[in-house]
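[1] Sequence plus predicted model, see below.
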Amino acid sequence: MHKIIILLFLVPFVQLKAQDGTYFVKKSTQKITLDGVLDEADWQQAQVLTNFMQQFPTDSLEAESQTEIRITYDDQYIYFSGKMYAQENDRTYVTPSLRRDFRGAANDALVFTLDTFLDNTNAFQFGVNPFGVQREGLVANGGAGGDDLDLSWDNKWQVEAKQYEGYWIAEGAIPFKSLRYKKDASQWNFKFYRVDSETGERSVSARTPQNFRIFSLAFVNRMVFEKPVKKPSTNVVLIPYVASGINRDFDDAEQTSAHSNLAIGGDAKIGIGPSLNLDLTINPDFSQVEVDQQVTNLDRFEIFFPERRQFFLENADLFSSFGHPLTRPFFSRRIGVAIDTSTGQNVQNKIHFGARLSGKLDNNWRIGILNMQAAKEEDINLPGTNYTVAAVQRKIFGRSNIGAIFVNRQVVEDSTGEFSIDKNNYSRVLGIDYNLASMDGKWSGKAFYHQEFDQDGGSGNFSESTYINYDSKTWTFNVAQVMVGDTYDTDVGYTPRNNFFRINPEVGRNFFANSSWVNLHSVRADAEYFWREGKKTDHRYSVNYNVQLQNTGEFGISLNQRYTYLFEAFDPTRTDGVELSADNGFTYNSFEFFYSSDFRRKIAYSFNGYAGEYFNGDRYNISSEINVRFQPYGALSLTMNYNKIELPDPYNDADLLLIGPRFDFTMTKKLFFTTFVQYNSQIENVNINARLQWRFKPVSDIFLVYTDNYGTQDQYGETSFIKKNRALVFKITYWLNL
């Protein structure tokens, strides 16, 4: 393992430079009107960026559906225009709906990525489709994985699109106030990519190998401004809200009628220079945030759900990327969400106020400081708690970095409820991470050590890991080890299990096909081992064969063997049945598969399954999703997950069904209606969430949200619905630039 650590530090010295061309940006001489008509003189005089390269179905040819890009700027905005050619004059462009923040292969789109600090690590992203629908997001960690593109981030910018015979045109204006960059910058990295649904082609302005994500920042263009970009005037944004609602908890015998409430609060965004941002919040309300998609939990550990709340999103990677997926020192959903120990359910924990300063100090340094005060919740015996997180990151070796994080949870109320720091109720984590990312994107890795400090002490309050990955067009190899101490318990993090040592090697081979219907074959083999106190507790051996089709569909199969040693009694169905006794080991084999169709079609679907042994019995699983598109006004989707578990007596058999129809209608680009219904037989619950959203001004919304939960239980062989809780919320938010 020491050799791996040495290799992590040697690899950056053999990094390659991955710039793919320079674009000279002339300053505009007149006002640019966003109308999808390129009739301004500045567009005629601007340099034309074309000759896009394919990224799919191959990465060695020029795109068949070509694109022409032009960029200009003035003191307030950077402007871009794109002319996207089609291969048929009368073609119909694909969009699932008119809803903002679209993503996926089932969209025609042009996307503009801006790396304003030339670090090939973090970037802003702005996209548009032929119907003028916008999306914006943040790219983190160099865009190495799918989770490194977050489209939940919102900001104010303008774009218009217009369709013509044989092509479509987009014109966009991005305020410098919406960006973070170095004062008097003269160069930025950038990248355009395009998705053409007619052919399934994906093309890029900077050639990007097919084995990388299309938004990878290892492969970019460079823009050089005619005159350095000036520091924008101080950007101050106020986002006040007013929310009113009624709710009824039918489980509470003392609550005999609905309760009403009124909440007032809001956020503020204050630019500190051109590259730092101060976010403030008072009495935040997250009632409009879309409900989590439920899962059937057959694991022994907690399920991870992603953060969706807007306040936590900008520069979120600076706080959340520390550690490993099995042990994160900070998980923002621990703030404002608590667990009712009497029911095991998540409940909202009111936040009084919060502040966060984050961004760049210069090209090499990033900082983030967060402080939030959560309220006391008497119903679940939760005292008032203060949360503080501080992170700093230093770029080294081109795209690699080293960072440190400090996390503090501190109870600030005494037994009488008065404000007083409880010196015996706290948890703190201090950690350091090294993140490797070579300039050519082939090498990545990580090494970290985290130490927890709490009132209980103990020698096992630590976690550490090393990881190295090599990814070329034909071969991939990685190996990772993680160790978590027996008393390591991150109250503000995500560590679903502790007291283990894990190692996970993997090797894979890609075979690119010369076929009219198959694009790529790939074979993967990996193993995973867990040990606890010198005893092996888990292993998994997997062999996978995947096929990527030319029509963007995919399918794959895998053979797996798993071993699980139970240190504690466990019901594999998680239905409160007879538990398998502790101190027993189980080996079980399975066959798994998946298939996803061409999602450019109006009816598209995917499914995957499991068949084989499961602990001391058998399990059969099928899950699927079907989408029907009513272009461009919305879509109907249905997700289903069915598990049949058969165990010998006296253990429970189980038929677990999770089904979720979703209706998503976009009457216009400003008016959206979504209804999401979820039935989960494992927890005997039906959830209904309906949300009407009117974007009456840019980034300003009116929401009407209805939620309803019913318990289900069998009575005399029939399913009954029992009312649990119900709420109706009206909320208005307004984005005010000062």
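    Arrived safely, thanks for sending. From a predicted model like this one, the values you see are computed outputs, not experimental measurements.
[2] Going by C-alpha atoms from here, please, whenever you check contacts or count neighbours.
    OK.
[3] Quickly note the distance from residue 278 to residue 272.
    7 Å (Cα to Cα, to the nearest Å).
[4] Look through the chain and tell me its longest helix.
    Using DSSP state H, we find that the single longest helix of the chain is helix 2-10.
[5] contact partners of it?
    Residues outside helix 2-10 that contact it (Cα atoms under 8 Å, 6 or more residues apart in numbering): 436, 445, 446, 447, 466, 467, 468.
[6] Just give the closest residue to residue 231, not the sequence neighbours.
    By the measure of Cα to Cα, 6 or more residues apart in numbering, the closest residue to residue 231 outside its immediate chain neighbours is residue 183, 5.5 Å from it.
[7] show me what contacts the one you found?
    Going by Cα under 8 Å, 6+ apart, residue 183 touches 229, 230, 231, 274, 275.
[8] what's the answer for residue 737, then?
    235, 236, 237, 238.
[9] So which of those sit within strands?
    236, 237, 238 (DSSP state E).
[10] related to what we said a few turns ago, and the furthest pair within the contacts of helix 2-10?
    436 and 466 (10.8 Å; Cα to Cα).
[11] Nearest residue to residue 331 in space, please, no chain neighbours.
    Closest residue to residue 331 apart from its sequence neighbours, by Cα to Cα, 6+ apart: residue 493 at 4.5 Å.
[12] Roughly how far does the one you found sit from residue 470?
    Looking at residue 493 against residue 470, where the rule is Cα to Cα, the gap reads 29 Å.
[13] now residue 482
    Distance of residue 482 to residue 470, given as Cα to Cα: 18 Å.
[14] So which of the two has more stuff around it?
    More crowded of residue 482 and residue 470, by other Cα atoms under 10 Å: residue 482, with 21 against 15.
[15] element containing that one?
    For residue 482, the host element (DSSP states H and E) is strand 475-484.
[16] next up, a second structure to put side by side with the first:
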Amino acid sequence: MKNFYLLFLIIFSCLPAFAQKKNEAYQLQLRKTTLPVEVDGLMNEEAWQNTDVAKDFFMVLPMDTSRAKTRTEVRMTYDDKNLYLIALCYHALPGPYYVESLRRDFSFGKNDNFLLFMDPFDDQTNGFSFGANAAGAQWDGTMHSGSAVDLNWDNKWVSKVTNDAEKWVFEMAIPFTTIRYKKDITRWGINFSRLDLKTTEKSSWTPIPRQFPTASLAYTGNLVWDQPPPSTGANISVIPYVLGGGVKNYEQNKPVDYLRKAGADVKIGITSALNLDLTINPDFSQVDVDRQVTNLERFELFFPERRQFFLENADLFANFGYANIRPFFSRRIGLNVPIRAGARLSGKINKDWRIGLMDMQTASVDETGLPAQNFAIMSLQRRVFARSNIGLLFVNKESLNYHPKQDTAAPNAYTRFNRNVGLEYNLASANNVWTGKAFVLKSFTPDKSGQDLVQAAHLQYKSRKWDILLQEEYVGKNFTAEVGYVPRNNYYKINPVASRFFFPKSGRILSHGPKLSTIQYFDDKFKSTDYLNTLAYAFAFRTQSTFAVTLVDEYVKLLQPFDPTNTGRETLARGTRHHWKAWRTEYFSKPQSVFTYAFSTRSGSYYADGSLTNVAGEVGYRFQPYVKLLANASYNDIRLPEPWGNTNFWLVGSQLDLTLTNKIFFSSFFQYNEQTNNINLNTRFQWRYQPASDLFIVYTDNYLPAPFSVRNRALVLKLTYWWNR
């Protein structure tokens, strides 16, 4: 294993390069205007006449070997307060545009859209994205890791979309107080992306290889300012809220718990690139609740963070490690306990350094004996080479005024503290073909020492025809991340993956190819405990529909007793061995149709020489741009020896999205989960009466299916207002 780690270090040290940015030659000159600009979706102001034009876009999909068929023209200007953009998106074929709805932060692949990707530090790693679909629904998010867009971020800006017979026009104004940038830098990375579903064409102002997203900051051009962007001055925002409502627990026959809360978030721009966030008595009731899923896993499931306070520069804290080795996971903070207050300083110190500091205080809970706790997190990141970085993370969870019992025969419910410290190297080559990561973590917990380390690394090569990955992990037996997400301990893991793509010159199929993967788990004595071998073959059609079939060979040695139905019944014994084979299929229909559908299947053997069959499907219909309907169902048929016998359960759901305008939204979803014996109904009304200021009304019901009865019910009304100077 030492030789394996040494190989990774040698490869990692050889790959970085100081190469010039790929699309350095693409320049868009930006000149200041003293003339007024009205954001109305009409290019009739004189200010637009004295601007350069970004045009002659390149095709990225279906193939990246020619100019785009769809014509797009982009102009930009600015004044002392705002950065302005107008995009003229011409039709290449007759017919209506395709959109899902007017809902904010739409699904990229299901909407005709125009997007801006902006890299204010020109570091090809972090930035912002703004845009809209052809009906005017807004899109905004922060960018990290070179191309990832976090759409949970939300801020103040305005836009307007208009349509005529030959084109649709998107115009927007972004206040300088909304984005983070270094005020003395006169060159920003920038790119523009267009998706036209009638021609199934994705295009970009700069040329981008088809294997990379148009969001790839490694392939941005340059926005060249005629003078440094203006200083934001005193950039202070105060976002108070008031909330009222009630919660009734019918199962326990408790009286109505009336909710009366008030609090506030404060944003202070320390510099134009560094922001201080403060929160007092926060509430997150407006956040969408987690969708229920069928759970046949042995380990805890992961649900993403959606709370606004944790989202800006979230990658500084949340991206350390891997999906299943996260030393910090913000949803651990405030889990079934009120957050009293918090502060977070995050952003850029300069082009090479980023910093993140967070401190959160939660209340105590007398009913469970949970003490008040403090969460302190520090993240520091240093850019190296062309696009790589080195990061340091420290996480500390401390129980305040907590004195656990000295009786060692009775385990303590909570720990006095848990700390994690880690060092990470993220590799990204100048052309994005080589990416990788290597990190090490150590935890500190009372009464645990030794075998508390984590070490992991991966290296990926991605070209038009090949996608090759090699990943390895080690998690020690006593490694503990109470503020993280590490569902499994005490293992070594090796995971090589290889995919090959073929591109027919004609016909319905755009690309096809195999994917071979193996995941091998070993215990601390290097004895096999699990493996998952898969061989898949995938087809991508020119209509943008996709189909894949996968063969599965899986082996599990149970490390803990496990109920293979996850319904609270009898368990298989620890140490028992299980081996099965199965096949899976997956299909997604073309996104440009107003009627869409998808399905997946799984059939084969299962634990204890049993069998598992799963059939899942989803259908959607939209009355664009105002209504989107969605229905889905999943059926599992598990056949096992006694005492389980045959187990069948459904997960059925439906969703309604009603968007009267791009400021008034109503959503409702219903789910019936037979595995957990629960029916859930959630409805949410949102009125964005001013930019980033909202009225929410959220109603939630949970029912017991049989006998049908209400389990709990909640109604919450919340008003927020974003004030800034």
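    Arrived safely, thanks for sending. The shown structure was predicted, so the numbers you read here are calculated from the model rather than taken from an experiment.
[17] Quick TM-score on the pair, please.
    Superposed pair, TM-score by TM-score structural alignment, normalised by the length of the second structure: 0.96. Supporting alignment: 711 aligned residues with a Cα RMSD of 1.6 Å.
[18] re the thing from before, ok, the aligned residue in the second structure for the residue nearest to residue 331 of the first structure - how many residues close by?
    Aligned by TM-score structural alignment, residue 493 of the first structure pairs with residue 484 of the second structure. Burial of residue 484 of the second structure is recorded as 20 neighbouring residues (other Cα under 10 Å).
[19] And the helices in the second structure?
    Going by DSSP H, the second structure shows helices at 2-14, 315-318.
[20] and among those, the most buried is which?
    Mean neighbour count, computed with mean count of other Cα atoms under 10 Å, is highest for helix 315-318 among the helices of the second structure, reaching a mean of 22.
[21] residue range for that helix in the first structure?
    Counting by TM-score structural alignment, helix 315-318 of the second structure lines up with residues 317-320 of the first structure.
[22] Measure the mean distance from that stretch to the second structure post-superposition.
    Once fitted to the second structure, stretch 317-320 of the first structure is off its aligned match by 0.4 Å on average (mean Cα distance after the TM-score superposition for the first structure).
[23] now what about that stretch, what contacts it?
    140-141, 328-332, 366-368, 389-393, 405.
[24] Also stretch 43-55 of the first structure?
    Around stretch 43-55 of the first structure, the neighbours that count as contacts under Cα under 8 Å, 6+ apart are 23-26, 38, 59-63, 66-72, 201-210, 214.
[25] what's around the alignment partner in the second structure of residue 590 of the first structure, how many residues?
    Matched to the second structure by TM-score structural alignment, residue 590 of the first structure sits across from residue 582. By the criterion of other Cα under 10 Å, residue 582 of the second structure has 18 neighbours.
[26] and what of the one 10 residues further on?
    Applying other Cα under 10 Å, we find 23 residues neighbouring residue 592 of the second structure.
[27] In contact with the equivalent of it over in the first structure: list those residues for me.
    When the first structure is aligned by TM-score structural alignment, residue 592 of the second structure is paired with residue 600. If you count contacts by Cα under 8 Å, 6+ apart, residue 600 of the first structure has them with 94, 105, 106, 107, 197.
[28] one step back: make sure the residue nearest to residue 331 of the first structure is actually in contact with residue 324.
    No: the pair residue 493 of the first structure / residue 324 is not scored as a contact, 11.0 Å apart, by Cα atoms under 8 Å.
[29] Pull out the buried residues from stretch 500-517 of the second structure.
    Buried residues in stretch 500-517 of the second structure, counted by 16 or more other Cα atoms under 10 Å: 500, 501, 509, 510, 511, 512, 513, 514, 515, 516, 517.
[30] Then stretch 180-194 of the first structure?
    180-182, 185-194.
[31] Would you mind giving the residues you listed as CSV with distance to residue 305 of the first structure added?
    Shown next, in CSV, are those (distance: Cα to Cα, whole Å):
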residue, distance to residue 305 of the first structure
180, 29
181, 31
182, 34
185, 38
186, 40
187, 38
188, 34
189, 32
190, 31
191, 30
192, 31
193, 29
194, 30
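[32] Widest-spaced pair of these?
    182 and 194 (28.0 Å).
[33] picking up where we left off before, could the helices of the second structure be laid out in JSON lines, adding distance to residue 156 of the second structure?
    Formatted as JSON lines, the helices of the second structure follow (distance: least, Cα to Cα, whole Å):
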{"stretch": "helix 2-14", "distance to residue 156 of the second structure": "40"}
{"stretch": "helix 315-318", "distance to residue 156 of the second structure": "21"}
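[34] so which of those helices gets nearest residue 47 of the second structure?
    Of all the helices of the second structure, helix 315-318 sits nearest to residue 47 of the second structure, with 37.3 Å by Cα to Cα.
[35] now the strands: where do they sit in the stretch 451-600 of the second structure?
    453-462, 466-475, 491-500, 509-522, 528-541, 546-557, 577-588, 595-605 (DSSP state E, counting those that start in this stretch).
[36] Could you single out the most deeply buried of these?
    Counting by mean count of other Cα under 10 Å, the most buried of these turns out to be strand 453-462, with a mean of 21.
[37] which residue numbers in the first structure go with that one?
    Under TM-score structural alignment, the match for strand 453-462 of the second structure is residues 462-471.
[38] Mean per-residue distance, the matching stretch versus the second structure.
    After superposition onto the second structure, stretch 462-471 of the first structure sits on average 0.7 Å from its aligned residues (mean Cα distance after the TM-score superposition for the first structure).
[39] show me what contacts whichever residue in the second structure pairs up with residue 37 of the first structure?
    Taking TM-score structural alignment, residue 37 of the first structure has residue 42 as its aligned residue in the second structure. Neighbouring residues of residue 42 of the second structure by Cα under 8 Å, 6+ apart: 162, 169, 171.
[40] what would the residues you listed look like in a markdown table with neighbour count and distance to residue 87 of the second structure?
    Below are the contacts of residue 42 of the second structure laid out as a markdown table (neighbours: other Cα atoms under 10 Å; distance: Cα to Cα, whole Å):
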| residue | neighbour count | distance to residue 87 of the second structure |
| --- | --- | --- |
| 162 | 16 | 11 |
| 169 | 25 | 6 |
| 171 | 26 | 6 |
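[41] out of these, who's nearest residue 549 of the second structure?
    For these, the closest approach to residue 549 of the second structure (Cα to Cα) belongs to residue 169, at 40.8 Å.
[42] Report the separation between the closest one and residue 55 of the second structure.
    To residue 55 of the second structure, residue 169 of the second structure is 14 Å away according to Cα to Cα.
[43] now the second structure: which of the contacts of residue 737 of the first structure match?
    Checked against the second structure using both residues aligned by TM-score structural alignment, their matches' Cα atoms under 8 Å, the contacts of residue 737 of the first structure keep these contacts: 235, 236, 237, 238.
[44] Good, we can wrap up now.
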